[in-house]
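**Q** heads up, no residue letters with this:
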């Protein structure tokens, strides 16, 4: 196994010289060779490395010699060396408006929109690639709840596991914080543009941070309030890749309401409202910042309700990854 490891390491190092995508090789327990991207897509960089860390801890439980490819759609010739597993991230919204049938390929789901007459649709971006994967890691329990509602995705759901984005060390202190922050990559998108205009009309001082993928943790740690608004009226999954890391960094999160938020297991720590209600909520929090911060985060000790819930989510992530590896063992090729 060690000889194969050094051979693959040489081949991949040589390949990296001619590709923008850089890959690395890691030997796990003299049994599995883990191949991964060392320069993942920047929009999910922090989440990617968080999941990778959990994978490395859990893959030691693999039963047989194999190759494990994490977010490596290429490298096809290497996959003849040993039995292999392919693991991919699913980072898109699966919960779609019932009217979105023309814009995207979707499947019928069974989660009600709440009015009793329609159900949300299920959309899986890059379905062909993910459907061929050995394992799919999703950031959202709401996404998986929606996928599970589709009769056509039973097998896909079995190999899908939720790893919540418990990124960054928890820091709930109030000192050194200021301002209201939005993180709209494209603030010209109509509904977000209108929202920013509403903030201006309400005389709320804010800063929109765009195009920042490195150092976003510092933005969260220095902000009093992070505001989350959906990009469009079509996608309905809560943006957990933003709101949970912001919460863990001690920012008060004020978010546009989203369906089935109790599935996240931490929705009680977020302030929700309709997009029209958000400016008023922001003003209210600014005027009562210390009281609201105390209500959400408690005293910051390990015994606070917030800290207990964050630790529970971290533990659930570890257990979920262990179950994912057990799934690989049970479905060994």
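**A** It's in. Every value quoted in this text rests on a predicted model; they were computed, and no experiment measured them.
**Q** can we go C-alpha only for contacts and neighbour counts from here?
**A** OK.
**Q** now the strands for the stretch 151-300 of the chain?
**A** 160-162, 180-182, 207-208, 225-228, 252-256, 271-273 (DSSP state E, counting those that start in this stretch).
**Q** Could you dump these into a markdown table and include distance to residue 105?
**A** As requested, those are exported to a markdown table (distance: least, CA to CA, whole Å):
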| stretch | distance to residue 105 |
| --- | --- |
| strand 160-162 | 20 |
| strand 180-182 | 30 |
| strand 207-208 | 32 |
| strand 225-228 | 26 |
| strand 252-256 | 25 |
| strand 271-273 | 30 |
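**Q** another one to put next to it:
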């Protein structure tokens, strides 16, 4: 699909439904930069994640062209992962890490490589092998919603997970939470932005656990939108989360302690809610949009200036 923005064109490759909202958000940021600076450029975005037939693009103009891709995967893999990848300089809790790019052959062609995860970005920066990738790499927080919904009342789901693939550690967790007689929901058939928004606004606690034992990047695509809609987030501890601008809004726990922590929060819900969604923390959430716009604006203008 191609869209026109003034004298610019953006060709958007369709992405899997679980990341489509983030792609749409990125396109909104690109439109902002194009309009603000009255740019005449051609942008191709998202072909690395496209699993669908696409007719391609034929811009038929003399605009400068930028190729943008988005990394949706974990780059922070524990060293025991059975893959070949360069070593990271990140060490956390005596665990060594690798720097891994899924679908590297497409990502490397990017002029700009966007990433939902700040820990991903830092991990790549530690690796001299990927110095050229790091120069393209840019963090855009998945600030998907225009307005915050901070209200603790009328939330009917005590605890929520949104696990698409229920196996391994996630399967074990759901079995354990059932044994503890917690009123819990795992909802994995909700993908539209407005539907997810309603789900989060009806949730007291969102629980976040890594998909695989060796994959340790923090799942910002799930957790930041939940915070925007007033859900308390309890997450499995992850490396480098101290870098996150909203780090102190997340309740971090070891995997084995999460269920007990959820029980404690539910028993003291209003107290925790007031602590997490205090005025200072709400302002942190409000400032994320400005940071995203500034980051992508600077990156795009610098890239355009360097194009022949």
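**A** Alright, I've got the coordinates. Small disclaimer: the values here were computed from a predicted structure and weren't measured.
**Q** coming back round to it: for residue 241 of the first structure, which of the strands of the stretch 151-300 of the first structure is the nearest?
**A** Residue 241 of the first structure lies closest to strand 225-228 among those, at 11.0 Å (CA to CA).
**Q** tell me, that closest one lands on which residues of the second structure?
**A** Under TM-score structural alignment, strand 225-228 of the first structure corresponds to residues 205-208 of the second structure.
**Q** again, but for stretch 278-297 of the first structure
**A** Alignment of stretch 278-297 of the first structure against the second structure: residues 258-277, by TM-score structural alignment.
**Q** That stretch: end-to-end distance?
**A** Length of stretch 258-277 of the second structure, first residue to last, CA to CA, to the nearest Å: 20 Å.
**Q** Other residues contacting that stretch?
**A** Stretch 258-277 of the second structure is touched from outside by 150, 152, 158-159, 177, 205, 230, 232, 234-236, 248-250, 253, with contacts defined as CA atoms under 8 Å, 6 or more residues apart in numbering.
**Q** Stretch 69-79 of the first structure too?
**A** Under CA under 8 Å, 6+ apart, the answer for stretch 69-79 of the first structure is 8, 34, 35, 36, 37, 67, 84, 85, 86, 87, 88, 89.
**Q** same thing with stretch 234-250 of the second structure?
**A** Here stretch 234-250 of the second structure has contacts from 92, 118-119, 205-210, 216-218, 227, 232-233, 251-255, 258, 262, 276-277, 281, 284-285, 288, using CA under 8 Å, 6+ apart.
**Q** how about 7 Å then?
**A** 92, 118-119, 205-209, 216-218, 233, 251-255, 276, 281, 284-285 (CA atoms under 7 Å, 6 or more residues apart in numbering).
**Q** Which helix runs longest in the second structure?
**A** helix 279-306 (DSSP state H).
**Q** Once you drop chain neighbours, what's closest to the counterpart of residue 89 of the first structure in the second structure?
**A** Here residue 89 of the first structure is matched to residue 70 in the second structure, going by TM-score structural alignment. Excluding the flanking residues, the one nearest residue 70 of the second structure by CA to CA, 6 or more residues apart in numbering is residue 114, at 4.6 Å.
**Q** again with residue 209 of the second structure
**A** Residue 209 of the second structure's closest residue in space is residue 236 (CA to CA, 6+ apart), at 5.3 Å.
**Q** so what corresponds to the one you found in the first structure?
**A** Residue 236 of the second structure maps onto residue 256 in the first structure, with residues paired by TM-score structural alignment.
**Q** what about that match, neighbour count?
**A** Counted with other CA atoms under 10 Å, residues neighbouring residue 256 of the first structure total 20.
**Q** that older thread, filter the contacts of stretch 258-277 of the second structure to the buried ones?
**A** Buried members of the contacts of stretch 258-277 of the second structure, counted by 16 or more other CA atoms under 10 Å: 150, 152, 158-159, 177, 205, 230, 232, 234-236, 249-250, 253.
**Q** count of neighbours near residue 161 of the second structure?
**A** Quick note: residue 161 of the second structure (other CA under 10 Å) scores 18 neighbours.
**Q** Chain neighbours aside, what residue packs nearest to the residue opposite it in the first structure once aligned?
**A** Using TM-score structural alignment, the partner of residue 161 of the second structure in the first structure is residue 182. Ranked by CA to CA, 6+ apart and with sequence neighbours excluded, the top spatial neighbour of residue 182 of the first structure is residue 208, at 4.7 Å.
**Q** which residues touch the closest residue to residue 74 of the second structure other than its chain neighbours?
**A** Counting by CA to CA, 6+ apart, residue 217 is the residue found nearest to residue 74 of the second structure once chain neighbours are left out, at 5.2 Å. Contact analysis of residue 217 of the second structure by CA under 7 Å, 6+ apart lists 74, 75, 76, 119, 120, 238.
**Q** If we use 10 Å, what do you get?
**A** Residues near residue 217 of the second structure by CA atoms under 10 Å, 6 or more residues apart in numbering: 73-78, 117-120, 123, 210-211, 237-241.
**Q** Taking the buried ones among the contacts of stretch 258-277 of the second structure, tell me the two that lie furthest apart.
**A** For those, the farthest-apart pair by CA to CA is 150 and 177; their separation is 26.7 Å.
**Q** Weed out the non-buried ones from the contacts of stretch 234-250 of the second structure.
**A** 118-119, 205-209, 216-218, 233, 251-253, 276, 281, 285.
**Q** aligned partner of residue 40 of the first structure in the second structure?
**A** So residue 40 of the first structure corresponds to residue 15, using TM-score structural alignment.
**Q** I'd say its match and residue 71 touch.
**A** No. The criterion here is CA atoms under 10 Å, and residue 15 of the second structure misses it with residue 71 at 11.7 Å.
**Q** Let me see the ranges of the helices in the stretch 51-200 of the first structure.
**A** 127-132, 141-148, 154-158, 190-201 (DSSP state H, counting those that start in this stretch).
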